[in-house]
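> Provided below for reference: sequence and predicted model.
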Amino acid sequence: MSVPRLALTPGEPAGIGPDLVVQLVQEPFPAELVVVSDPDLLEARARRLGLPVAVRRFDADAPPAPQVAGWVTVDAVPLSAPVRCGQGDPAQAHHVLTTLERATDGALAGRFQALVTGPVHKGLINEAGIAFSGHTEWLSERTGGALPVMMLVAPGLRVALATTHLPLRAVPDALNAEHLRRVMTVLDRDLRRRYGLSTPRILVCGLNPHAGEGGHLGDEEQRIIEPVVASLHAEGLCVIGPLPADTAFTPERLAQADVVLAMYHDQGLPVLKAQGFGQAVNVTLGLPIVRTSVDHGTAFDLAGRGGADVGSFRAAVHEALRLVAAS
């Protein structure tokens, strides 16, 4: 395919997502970027930021054309209510989810080769009475229920998660042998398929301090993680661990790994974001579509003020293009 077509969703309309879109389309890209959003929202945010933007409506029957600086191609989804920058409103939940549905269904149907998502506000969607724990879980359900694996990519580091958006007290109960085996299998398969690694080296963190200290600080390593690692290693996967998380990210360890598998969200992501915040990309493995996203939230305090950094959104588009090219 000479010119891929990507769907972009800005996410929460009162946050920095629309800012990022109008900043991003100031640049040319070797792909057609189709923003699934309300065109009036994007034009209003561009005016507020003092950026030139010309809107054209998306035509699915026209051949895809590369992104031209200063133009934004929009697949229109009306807002659910007026938007005030920096003030989230649960009334927009329907709009946010409709943009995701339109973009995801388009990717499943082949109209888009990838989906790139801006930040949503989970709390506002839940306040609207819609159970929503995050893009990752929602996309899994929408695309057929495959196990999604959340992996963040920064320069020189990849971190995947065995569990995603769970309260900390729920993590141990979610770590069973079957689940861990499936996560590691997806991770191995997609690093081969999408990243071209012939034998992905997966460094596995323990759950407890010191990886359980031989069972004295918790036994999940002995009961669950170690047997899964040993079983997959016997099947030919290159899995290493479980290792204490406080030493898993040292340069010596990282030199032996292509990805670190953390057991829960805040075990691995603070390290990655400290190293590459603003350049990191969230990639959802295990889905039948290519999906990338920013590494940050809605930043209501920056919305419409001109201080939003487009770096992670730009990196997410480029990562999506690399993954599409490898497909």
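Thanks, I have the structure now. Residues are numbered from 1 along each chain as shown.

> CA only for contacts and neighbour counts going forward, please
Will do.

> break down the chain into its strands, ranges please.
Assigned by DSSP state E, the chain shows strands spanning 5-9, 32-37, 54-57, 71-76, 114-117, 149-154, 157-161, 201-205, 238-243, 259-262, 281-285, 291-293.

> closest to Ser133 out of the ones you listed?
strand 149-154 (13.2 Å; Cα to Cα).

> is it true that Gly206 touches Thr247?
No - using Cα atoms under 8 Å, Gly206 is not in contact with Thr247, being 10.7 Å away.

> on that earlier part again, put together a markdown table for the strands of the chain, with distance to Pro63 and mean neighbour count on each row.
As requested, the strands of the chain are exported to a markdown table (distance: least, Cα to Cα, whole Å; neighbours: other Cα atoms under 10 Å):
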| stretch | distance to Pro63 | mean neighbour count |
| --- | --- | --- |
| strand 5-9 | 9 | 27 |
| strand 32-37 | 10 | 27 |
| strand 54-57 | 14 | 14 |
| strand 71-76 | 13 | 21 |
| strand 114-117 | 16 | 27 |
| strand 149-154 | 31 | 23 |
| strand 157-161 | 35 | 24 |
| strand 201-205 | 40 | 25 |
| strand 238-243 | 43 | 21 |
| strand 259-262 | 37 | 26 |
| strand 281-285 | 27 | 26 |
| strand 291-293 | 22 | 28 |
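
> try this one next to it:
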Amino acid sequence: MDTKYKVRLGISIGDTNGIGPEVIVKTFSDQRVLNYCTPVIYAAPGVLNRIRKALSAEHFFYQPVNSADVLVPRKINLVTCWDGDLEITPGTPTPESGKASLDSLMAACRDLKAGKLDGLITAPINKDNIQADEFNFPGHTEFLTSYFDAPESLMLLVSGDLRVATVTGHMPVRDVASKLTPELLIRKITILLESLRKDFGILKPRIAVLGLNPHAGEEGLLGSEEIEIIRPAIMQMKERGHLVFGPFPADGFFGMQQYKQVDAVLAMYHDQGLIPFKTLAFESGVNYTAGLPIVRTSPDHGTAYDIAAKHIANETSFREALFLACDIVKMRKEEQMPAV
């Protein structure tokens, strides 16, 4: 692969009343980012101009383009997704900000599916006000899995060598146990193994699987899911020659820093994995959707309405999402190159 190739990254604006536009402008105020990618922001000039003025971001410049067909190298490209001024009410989700976030996301996804982009970074949305005929999903992960026709995907949080995935995603805790099956765990472990190899270049990945119940069920005393569901899945993966271990009690596993001994951790549900991950790597963490035919990353935080327009949002997670997307795109392209 040409080492001078600049990854074409689409960027959806997220909820315009949250901190998405702010972290985007802060990230791209550092022109050195353009050494790694050709960014394409899907929004409208008014949103970016307001943030640029409020932040006095004198080094943030963008180039309006009609479409992703005519990108300008070494420039921040802007594809306009709606006409007219959008009313901004920082800290308050509105139907208008929800529609803007959807318009931005759909435009970026269309271009990504058409091959005009190499990857996608999604700024945080409000999962309620974005709901529409085109988006009837609990979050980005589920929408993108459907839009790009993937059989299944996996939420994978990444910060350096710390990687935490979840078997189940955005669902009530009361429903988690009933959703777990050995077959589901095997599919999720398989996606994780493949992503670690293909996207992160780890030839023989080591995966730790957490239990569902306290103390990983205490041999059935505190629950039978470990015995009936999780262990059988782990044993099948071991029989196939994979380095999969567990189930581990979640509290002790993170408390004793055992995550440092493996390449990834598979949690059973959202908060079981994301609470320790964000405790360890909140500002630098990245949400990556494994298992898709495309590359999508996002910062690991939400809309943060409470600090919107206070101009104190930390852009580190968004910047890390950008770098991770670039790395994975290049890793995949190198893997596809014919051997010399």
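Thanks, I have the structure now. Quick caveat: nothing in here was measured; it's all calculated off a predicted structure.

> just to revisit the earlier point, which one's more surrounded, Gly206 and Thr247 of the first structure?
With neighbours defined as other Cα atoms under 10 Å, Gly206 of the first structure and Thr247 compare such that Gly206 has more, 25 against 13.

> what's the more buried one aligned with over in the second structure?
Here Gly206 of the first structure is matched to Gly211 in the second structure, going by TM-score structural alignment.

> which residue is the nearest non-sequential neighbour of that match?
In this structure, Gly211 of the second structure finds its nearest non-sequential neighbour in Pro247, 4.8 Å apart by Cα to Cα, 6 or more residues apart in numbering.

> contacting residues around Lys273 of the first structure?
280, 295 (Cα atoms under 8 Å, 6 or more residues apart in numbering).

> trace it over to the second structure, please.
Using TM-score structural alignment as the criterion, Lys273 of the first structure maps onto Lys278 of the second structure.

> what's the spacing between that match and Pro64 of the second structure?
36 Å (Cα to Cα, to the nearest Å).

> over to Gly139 of the second structure?
Gly139 of the second structure is 29 Å from Pro64 of the second structure, where distance means Cα to Cα.

> how far off centre is stretch 270-288 of the first structure?
7 Å (Cα atoms, centre = their mean, to the nearest Å).

> ok, now stretch 79-86 of the first structure?
That offset, for stretch 79-86 of the first structure, works out to 24 Å (Cα atoms, centre = their mean).

> ok, back up a step: of all the strands of the first structure, which lies closest to Ala44 of the first structure?
Taking the strands of the first structure one by one with Cα to Cα, strand 54-57 is closest: 11.4 Å.

> so where is the closest one in the second structure?
Counting by TM-score structural alignment, strand 54-57 of the first structure corresponds to 61-64 in the second structure.

> against which helices or strands is whichever helix in the second structure runs longest packed?
Looking across the second structure with DSSP state H, the single longest helix is helix 316-336. Packing contacts for helix 316-336 of the second structure, counted by 3 or more Cα pairs under 8 Å, 6 or more residues apart in numbering; DSSP states H and E, involve strand 7-12, helix 20-28, strand 119-122, helix 182-198, strand 286-290, strand 296-299.

> columns distance to Asp83 of the second structure on top of those, output as TSV?
Compiled in TSV, those are given as follows (distance: least, Cα to Cα, whole Å):
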stretch	distance to Asp83 of the second structure
strand 7-12	16
helix 20-28	17
strand 119-122	21
helix 182-198	39
strand 286-290	31
strand 296-299	26
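
> and those: which comes nearest Glu335 of the second structure?
Going by Cα to Cα, the one of these nearest Glu335 of the second structure is helix 182-198, 7.5 Å.

> average offset between the closest one and the first structure?
On superposition with the first structure, the mean distance recorded for helix 182-198 of the second structure (mean Cα distance after the TM-score superposition for the first structure) is 0.8 Å.

> gap between that helix and the chain center?
17 Å.

> next, the angle helix 20-28 makes with the longest helix of the second structure.
Orientation of helix 316-336 of the second structure against helix 20-28 (axes from the mean of the first three to the mean of the last three Cα atoms, to 10 degrees) gives an angle of 70 degrees.

> neighbouring contacts of helix 316-336 of the second structure?
Under Cα under 8 Å, 6+ apart, the answer for helix 316-336 of the second structure is 1, 7, 23-24, 27, 36-37, 118-121, 123, 198-201, 282-287, 295-301.

> same thing with stretch 78-85 of the second structure?
40-46, 62-68, 100, 103-104, 107.

> and that stretch, how far apart are its ends?
16 Å.

> that one: how far from the chain's middle?
Distance, centroid of stretch 78-85 of the second structure to centroid of chain: 25 Å (Cα atoms, centre = their mean).

> now do the buried residues in stretch 318-327 of the first structure.
318-321, 323-324 (16 or more other Cα atoms under 10 Å).

> and for stretch 163-170 of the first structure?
By neighbour count on 16+ other Cα under 10 Å, the buried set for stretch 163-170 of the first structure is 163-165.
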